[in-house]
Every structure is written in C-alpha cells, then in structure tokens.
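Participant: Quick one, what's the 3D model for this:
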Amino acid sequence: MCSMLMSVIKVLGNFAILLMLTGLQVPARAQDKVTAIVNAVIIDGNGNSPIEDGSIIIRGGKIEAVGSQLKVPSGAEIIDAAGQVAMPGLADMHVHLTWGGEGHDLLGYQRRLNALLYAGVTTVLDTGAVLPFVQQMHQAIEAGKIVGPNIYYVGPLIDSVDPQWPAVSLSMASETQAQKITRYLKNNGVSAIKAYAKLTRPQIVALVNHGKKLGLPVIVDAWFSNGAEHLVTTGLRAFAHTPRRVIDDTLKIMKQNEVQIITTRAVGGIVKHARLRGLSFLQSDLIKNTTPSWLLEKASKDASRALTDKQFANDNFSEHFHKLLQKNVKLIFDAGIPLVAGTDNDGLFTGEELHFELELLVDAGLTPLEAITTATKNAAKLMKEDDKWGTLEPGKRADIILVDGRPDKNISDTRNIKLVMVRGRVIEREKLVLNEQTDLNVRDTKFGY
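Facilitator: As a prediction, this is how the structure comes out:
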C-alpha cells in the first residue's frame, strides 16, 4: 500500500513539472470564473422598466449582481454589450422534441437543440415525447456531453386505452393506475405530468392527487374542454393551450385555483404562418440557418399554396378561430391569470416560432414587456422554480441573451440575437448553424396514426 501511494505521488509530481515546462495551466474551477456584461440595457424579465447603461456580474454560472454603476471585479472577463439589450434567455414551455417538422425524428435531435439555442431559447418544457429518448437527451445536456437548452419534460402523454398519439403515450384504463403511473414517471425524472384529451375527470383528479405526493404538477390538454370548469377544479397546474371558450365565472375559478395557461398561439402549421406572415418570414436567419433544405423547400411550397389556393387555406386555417383565441388571451390576461409562452412546436421553425408567439401575444393586446414576461418569469413560475431562473436577479441561473434593438418597444427585436449564454457559459452561435454536409440529414418518419 505504501509503495503504491509513493508511485501515485511521483506521477502527480511529474505531471506538475510537465505543466510548468510546457506553460500549460490547470483551468480555474467553473465556480470561480467571473464574467461581467457591461454597457447593456437590461430587461430583467419581471416586467420592470429597462435599466439603462447597466451591468451584470456572473460568478460560477449564477448572477451575482445586476444594476447600474456596478464595480466590476478585478480579473473578470468583460463582455461589452455596447448598448445592446441584455435579457433573460427565453423559454418555450410547450415543445415536442421527438418531432422533426413532418413526423417523428429521433436521430435529428441535435439540429433542433441547436435551433433553439440559436434563437435564444435557453429553456424548454417537452410536453410529450418518447420517455427514454428525452430522458437521455436531458441527462446528456446536464453532463455536458451535448449542447442544448435546459430541458424539463413530462415523458409520455397519459391518455386513455385508445390514445390519440400511441408512439408518445401511456394508456390509463382507470384511476386505480394513477399511483403506479406517477411513480413510474417520477422514477424517470419527469418534471410534470401531461394528462391528455380522452381521460375522465376522476382519472385526472387521481393523477393530480398522486402527483402532488411526488412533487409532480399536472398539465392538461383536454382539446375542446380546455378551460372548462369541471377541469379547472381538479387541482391541475395549467392548461396546455389557450381555451376556446372563456366566461367570467370560469376565469374567477381559474384565478382562485391558481391555474396557468400555456398560450400556444403560434401553433397551426405552415398555412397559419403563411396567412398571418406572408412568405418573407422564411428568409429569417433563425429559419434559414437551422432548417434542412428539404424541409425548407416543402415549407416554401406549402406556404405559397396557402396564399393562392383558397380551399387549401380554408381547410387548414380559420381566421375566425384565430381571432377568437386572440381575444381570449387578452380576457385571460386581464383576469390576472398567468400566461406562459409555449408554441407546441413540432420541429418546424424550432426556436424561431417562439418569437412569433411573442408577436402574437402583443397582437392580442399585451405590451412587449408583458409578452417577454410570459417567456421568462412566468415560465419559471410554471415549474415553481422562479427562485432559480427566469429573471435577471442575484442568485439566479445566468441564462442571458444579448439582442440588438429595443424589444421593450418593438417585440420583433427579440429576434436580433447577438449572444447566448447558458448557465454562465457563452454559446458559440456560429457552431449552431446547420451544416448539411456534416448533418445526418435523415428525414422524419412519416408515422401514421
């Protein structure tokens, strides 16, 4: 044992000598690194007026100080924002990472993770996926093996014995299964439970009750019944979509029960995008730099058809229904019910679609700062982790983006991403641009249901 110890000491000693001779240095521990963002207009994510000429001090992946006239610690790495806006990294709280734009796509996951970061989306909630797949993805990102945003996930949709989406669902025949299902989900690291359309009220109540014991909130997508009173009173945390029917009495009950609404106003496919945005949006760098050519060509073709083929457009998009939900968004907001930004992204326009979501919220009547809050502070509150991230405040995770323009005045300026920081580490955005020469370029499985 003594001789073995001496051998180890000798090896370490030789290694230290080698470092001195070669000039190599052992990197400082991550928790010791200090970074200062200076000369920034700061939007804190709380909805407050921006701080002009502000600074943010970051130490070990967390925010240490925010404000104007801060003293920058000696030896800190300086990032000069030069008047750009510093704001919290954005969160999309309704995505599906197993979808690739047309169907299921498990092999092309890195393209979508890159697209999210490229667009300044530093946190997502996957609301229905193949559980081992999204669990492994989450673990790999946490371990630093792959690059990606912070991921929360629900795993499979909990649906009836005849699930709508079998490949990403777990069937529940009766409420007696709730305990087993919630334990299975908890043991596999989920952050919440997604109760889907065909479940009965007693089944949802059972999931809520057993989920509470394990710290798992329930998010409900009940299709036409989203926002209905008989579901509002189940104890759920949030509805996965903006309700299509909103009345004053139900809004009061929602507020009393602290129910939140994930907005998903951007959902609707290429026809909706084209009808509301024309064709020019396809030229956005956030789309062109992250979308495979085959998918972009198909999107362009379908978008053009949506503007010329009235029947095709009417079959896939209802302007009346869109306006109804826009009206409901404002009614819900005015009732004091928290709105949380989410897109229901299915792999098409990943990342970019969240900026469209924020534009639609402003179109519905929110101010730009109020819209930003839905993708920052409110997103963190949905997970009850607003003490850890979501706003630019001391002690919180340093997920920060720098953008050109003034998104507090023009919400579209959130698109002008210049820098992305996740947990205090600056992401090299140029490396996130899709390279079709090295990308797997495997197309989605056109999975039939």
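
Participant: going forward, measure contacts and count neighbours with C-alpha atoms only.
Facilitator: OK.

Participant: by contact count, what packs against the longest helix anywhere in the chain?
Facilitator: Assignment by DSSP state H gives helix 2-22 as the longest helix of the chain. With contacts defined as 3 or more C-alpha pairs under 8 Å, 6 or more residues apart in numbering; DSSP states H and E, helix 2-22 has no helix or strand neighbours.

Participant: That one: how far from the chain's middle?
Facilitator: Computed by C-alpha atoms, centre = their mean, to the nearest Å, the chain-centroid distance of helix 2-22 equals 47 Å.

Participant: other SSEs contacting the helix or strand just after that helix?
Facilitator: Note on helix 2-22: by DSSP states H and E, the next helix or strand toward the C-terminus is strand 34-42. Secondary-structure packing of strand 34-42 (3+ C-alpha pairs under 8 Å, 6+ apart): strand 51-59, strand 77-80, strand 85-88.

Participant: what's the spacing between Leu21 and Gly405?
Facilitator: Separation of Leu21 from Gly405 (C-alpha to C-alpha, to the nearest Å): 49 Å.

Participant: Pull the number of nearby residues for Asp302.
Facilitator: Residues near Asp302, counting by other C-alpha atoms under 10 Å, number 18.

Participant: Surely it and Ile270 touch.
Facilitator: Yes - counting by C-alpha atoms under 8 Å, Ile270 is a contact partner of Asp302 at 6.8 Å.

Participant: quick revisit: ok, Leu21 and Gly405, which is more surrounded?
Facilitator: Neighbour tally, Leu21 and Gly405, criterion other C-alpha under 10 Å: the higher count belongs to Gly405, 19 against 9.

Participant: one more to put side by side:
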Amino acid sequence: MPALISDHVHIGSLKGTANKAEFYTEENIKAQLQKYQDYGVLNIMVMGSDRPLIFEKGIRDASLAGNYPGARLHSAAYGFGVPNGAPPIEFAMDYVYRPNKTELIAAQMDSLVKLKPEFVKIWVDDFGGKYKKMDPAIYKEIIQEAHKRGLRVAAHAYYLSDARQLLNDGVDVIGHSIRDSVIDNALIQQIKSRGIAYIPTLSLDEFAYIYARKPEWINDPFFKASLEPGVYQMITSEKYQNDLKSSPVYAKNVQAFDTALKNLKKLYDADVLIALGTDSGAMPLRAQGFSEHLELELMVQAGLTPLQSITVGTKNAAKLLKIDKRYGTIEKGKIADLLILKGDPAKDIKQTRSIYAIYKAGKEVSKGPLK
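Facilitator: Alright, predicted model coming up:
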C-alpha cells in the first residue's frame, strides 16, 4: 500500500513525559522523523508549532528535498494564537504569533511568509473554558491576510458555532473534529460547496479518556514502541487511570469522541475531503506513528470501509498537501513510498500494523518499529 501521510502532527518538543521548548533539538527532531518513518508515515505536516532551528539549519528544506533521514517535514511554521491563551505557551508554543489587535496581523503575516509555510495555523478554542478564545475579528483578519499572500488557513476548532463563523470568514481547513454538536446538513453543504477539507483527529479524542481503562492495544508492542520513555508507566499507573475516571470532563470527553465519529461519517458521506491527521506529538499521550494507525481503525469504527480509511490516510492526505502528483497512490511516475505488509488491511484495517518493510523513494529504509 502507499505510505501514510499525516496532515496534522507536532514534532521536536516532545521528550519523555513532557513537551518543553528546551527539548527542541536537531537530535530530537531527527529521532522523531525516524519514528514516523518506522511506522510507515513518510510525509508529515507540522501544524504551527515549529521553531527557528528547522529553518535556520535548513532541516525542513533538506527534508523535503529528500536529503534528510526519516519522514519528510512539511511545515506551517509559527501559528497564530491568543495572548495568554491558546495554544498554551508552556507546551513549547512561545513562537506562536499572538496579535491583540488586527493592525498587527499584516506585518506578522509578512514575517511568516519568509519561512514559506504550507499553511497558516490558527487556534480557535477555549480548551474547555481554560482560556480566552480568539476574537473573531482577529481570525477574520488572519484569514484575509493569509489569502492575500496565497496561503491557506487551517483552524483548530472544537465548537460548531466557531466552525460556522470560520467558514463564513473563509477558512480552508478544519483541523480537528467538531465535537460539541452533530453537524447539520446546511453546514455540510457549505463545507462541500466551498471545498473545505476536514481533519478529524479521532485518536486525539480517544486518547483524552481511553487510558481510564486498559484499551486492547495497551500492551501491544507496536503501541509501546511508539512511546517516549516513562509514558507507558505513567498511563498504566492506577493513580493516573483513577484520576482520569474521576475527572469532571471524563463524560464530556467520551461524548466528544462519539460526536466526532458521527460527524466524520456524515461529512465523508457528503463527499467532503477528509484527510488523515492525529495531532500526534503535541503531548506524550498522543504517540507518534502509532496514532496514525489507530486513526485508520477509528475511521472504520466511524463507519468507513477499510479501503476508504486507507484512502483518507494516503491519497486524500496527499491531495490536501498538494503533493498528490508525487505521493499518495501507487502509480507509474509517482515516487515509490510504500508499505509492504504481512496481512491485508482491506479486510482488516489493523493489518496496516503488520509491517514487513518500508520503502522511501524506492529504497528500503525500515522494517517497522519492532525491527
């Protein structure tokens, strides 16, 4: 099958059981690009959390040119957030632009353009009421200034009401599932008619509550190999599981996941472009590499067929990144990014995990994470 492509990840600042700015080193970036490659994910889009190192050292450019090990690194450079709000600065998000008035945005966008981002990322969420949400006047201006410079905007959103406003203001990609309400047919038609893409990140929503019990894959070596040191011990501890169960947002998170499944199926059935993304690497619970395979399984749980799910993770993800002339399908003239599997994922989606070999640009680069 074609190698996987993940259109929403974060790399570099994850290490052990934390995300911190000081962890963002070339050594850590290289290791995480290698990890994605070992899981058969050969193109990744980092959504707005990158730092100067990858531009100053030419890492991103070398990666896209095929002159750097591991998954190819696509970048949205530095995203746009809220002063003292989302995304949380303590998660190595201190390079995010945080305009407090619309007059600042044009100059900020000019500085961003110099880094040649493939998207502009905006955070429009209050993280369950923890933070002030981005002012609609601010994100409307960001979208307009991005479009003037030929850039597409991907929005972190949660609420249906925010999605409506973002669509009215011209957003190009909804970068997470809408999770508070089931999407109505009128909005679906608006999304479809405007060619908006949707990245459901279902695994993120399952990870928000699933460790309160032991999921079937908790002891699977394919999962454990993806974790940073110390994370397995953290998520399997009785205290951690009990804290999750007794959390005031536990029931809300379970419901949000269920709503995300329903919205994905409705949008897929309406022929909206659905692309694979997971938000893996944003925090230790979201395991890089494994999340992408879990995402395929969760899309099948939502009602897609295994082949439809695989298409979302290959052809569709390539289309959203505008790299589908070279990647995403196995065709004459395209670059040979391939997974060789021991089982048939068209019959059982979990067989994407039965990796025998991974080929990047026609060369074998890995035997998988359990080599």
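
Participant: circling back to that earlier point, could the helices and strands packed on strand 34-42 of the first structure go into JSON lines alongside distance to Gly13 of the first structure?
Facilitator: JSON lines is the format used below for these (distance: least, C-alpha to C-alpha, whole Å):
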{"stretch": "strand 51-59", "distance to Gly13 of the first structure": "31"}
{"stretch": "strand 77-80", "distance to Gly13 of the first structure": "31"}
{"stretch": "strand 85-88", "distance to Gly13 of the first structure": "45"}
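
Participant: Can you list the residue ranges for strands in the second structure?
Facilitator: Assigned by DSSP state E, the second structure shows strands spanning 4-9, 14-15, 18-19, 41-46, 72-75, 120-123, 153-156, 173-174, 197-198, 273-274, 338-341, 355-360, 363-366.

Participant: quick one: which of those is nearest Ala86 of the second structure?
Facilitator: Closest to Ala86 of the second structure of the strands of the second structure is strand 120-123 (C-alpha to C-alpha; 6.4 Å).

Participant: hang on, the earlier thing: need the strands of the second structure in a markdown table with mean neighbour count, can you?
Facilitator: Output for these, formatted as a markdown table (neighbours: other C-alpha atoms under 10 Å):
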| stretch | mean neighbour count |
| --- | --- |
| strand 4-9 | 28 |
| strand 14-15 | 24 |
| strand 18-19 | 20 |
| strand 41-46 | 28 |
| strand 72-75 | 25 |
| strand 120-123 | 26 |
| strand 153-156 | 25 |
| strand 173-174 | 24 |
| strand 197-198 | 24 |
| strand 273-274 | 22 |
| strand 338-341 | 22 |
| strand 355-360 | 21 |
| strand 363-366 | 16 |
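
Participant: Ile59 of the second structure is nearest to which of those?
Facilitator: Closest approach to Ile59 of the second structure among the strands of the second structure is made by strand 72-75 (8.3 Å; C-alpha to C-alpha).

Participant: which bit of the first structure covers that closest one?
Facilitator: Counting by TM-score structural alignment, strand 72-75 of the second structure falls onto residues 150-153 of the first structure.

Participant: picking that back up, so which of the strands of the second structure gets nearest Gln241 of the second structure?
Facilitator: Nearest of the strands of the second structure to Gln241 of the second structure, taken as C-alpha to C-alpha: strand 18-19 at 18.0 Å.

Participant: Report the mean positional deviation between that closest one and the first structure in the superposed frame.
Facilitator: Taken over the aligned residues, the distance from strand 18-19 of the second structure to the first structure averages 2.3 Å (mean C-alpha distance after the TM-score superposition for the first structure).
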